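[1] Test case, fold it:
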Amino acid sequence: MYKTSKILSIRCAYTDRQLWYIVRKTSTTQDNKSLLPPNPQKISSDMVGPPDPVSNLRRIVFKKPANEGQLEKKYRELRTEVQEWNQEFWTQHNSRFFKERENYLKHNLPEGKSNLTADEMSVFYKAFLDKNWKTHIKYNIEWYKKNVTLLGLAIRIKLRRIFRIKD
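    Below is the predicted model of the structure:
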């Protein structure tokens, strides 16, 4: 028996994007090829995937239009690049968090207890945030720079469409 999956898409009314969900049948083996996102050239709109188990971010597959101009291509590629950068940051950050939390629990969990309370864990959370605040500041500054660049491109594209300017 093998693992199969299919991609279901649902149009999300408030974002006008499609969500893709991978439906898996249970089995004894895994088929990683079946977990690939949809082809950008074969979809009718941007599609949003399921949350990543580590980063908790939903990946977006951006539609590649047939008549895409140079500016639109640059915008789509930059959006993908920013998404990958963001994915990498949060995957590393959350992996570090889980590892350090596990280590903290290993050394601070009293015998006979299976968990610490939220108040007891707040010591770890504060220490983790204090230790990583510079990383978060750098991330936020870079994130804003990238978004301003994307916003500038989006405005230029919108103006070109309004005034029907060709590439």
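
[2] rest of the way, CA atoms for contacts and neighbours
    OK.

[3] Okay, and E142 sits in which element?
    helix 133-162 (DSSP states H and E).

[4] now G49
    Secondary structure from DSSP H and E places G49 in strand 47-51.

[5] outside of that strand, which residues touch it?
    Here strand 47-51 makes contact (C-alpha atoms under 8 Å, 6 or more residues apart in numbering) with 9, 17-22, 37, 57-63.

[6] Here is a second sequence; please produce its structure as well for comparison:
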Amino acid sequence: MALILRYTIKSTCVQSCKRTLSTSTSSSKKNWTENLATPVAADMIGTPDPISNLRPVKYYIPPHETAEEREWRESCQRVDAFNEDFWQKNNTLFMNAKAEFEDQFKARGEEVTAEAMSMFYKDFLNKAYDRQMEYNRTWWKMNVAQLYPGFKAAIRSLNKPKHESTHAAQHSKGNGFWEKSFES
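    Prediction:
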């Protein structure tokens, strides 16, 4: 059994490598940029933003999206935008304060030690306490407010005819990571 599994994995990897090596760089870049504009078959998560460190989400929009599903998706997008905005501002403040702190040490000809940095971190967190607490309160309110739209969308999806809910799954066959990796 282990031998069969090893052979299957090895042949899948070899086929995947051949497919990857046979595609040219220019067509790969072209397809990648074209894919950003096209609708997705499932929610897609991107690479982390360099400043906020949050991963952006491109939400799937079903062809026959109901009002409840749209309300749920839009509420998720609002929370994502709120998080992105807060963490981008917070991390920018942090990076600027840290650079200024390090510059002060260097101007005096001193080395920035781990002990000095720990004092900086503590001071930064103390100064940011009210901002962080306001963020947490707002974030919790937004998440609780998402319960009702999410519940409505879930109930609505139970009432949808079977062919509508499985339609997207049938058309997305081959678009997922696992299908590409193991069924090719």
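
[7] returning to what we had before: specify which member of the contacts of strand 47-51 of the first structure is nearest to K126 of the first structure.
    L57 (23.1 Å; C-alpha to C-alpha).

[8] What does that closest one correspond to in the second structure?
    Using TM-score structural alignment, the partner of L57 of the first structure in the second structure is L54.

[9] do you know how far its match is from Q88 of the second structure?
    Computed as C-alpha to C-alpha, to the nearest Å, the L54 of the second structure to Q88 of the second structure distance reads 9 Å.

[10] so where is the helix of greatest length in the first structure in the second structure?
    Once the first structure is assigned using DSSP state H, the helix that runs over the most residues is helix 70-108. Alignment of helix 70-108 of the first structure against the second structure: residues 67-105, by TM-score structural alignment.

[11] What residues sit buried inside stretch 65-82 of the second structure?
    For stretch 65-82 of the second structure, a neighbour-count test (16 or more other C-alpha atoms under 10 Å) marks E68, E69, E71, W72, R73, S75, C76, Q77, V79, F82 as buried.

[12] And the fifth one, how far from N35 of the second structure?
    In other words, R73 of the second structure. Distance from R73 of the second structure to N35 of the second structure, counting by C-alpha to C-alpha: 21 Å.

[13] Which of the three states applies to the residue most central in space within the second structure?
    Centroid-nearest residue in the second structure: R55, 2.9 Å away (criterion: C-alpha atoms, centre = their mean). Three-state assignment for R55 of the second structure (DSSP: H, G, I helix; E, B strand; the rest coil): coil.

[14] Next, count neighbours for the nearest residue to it once chain neighbours are set aside.
    Nearest residue to R55 of the second structure in three dimensions, chain neighbours excluded: P48, at 4.2 Å (C-alpha to C-alpha, 6 or more residues apart in numbering). Using other C-alpha atoms under 10 Å, P48 of the second structure has 11 other residues around it.
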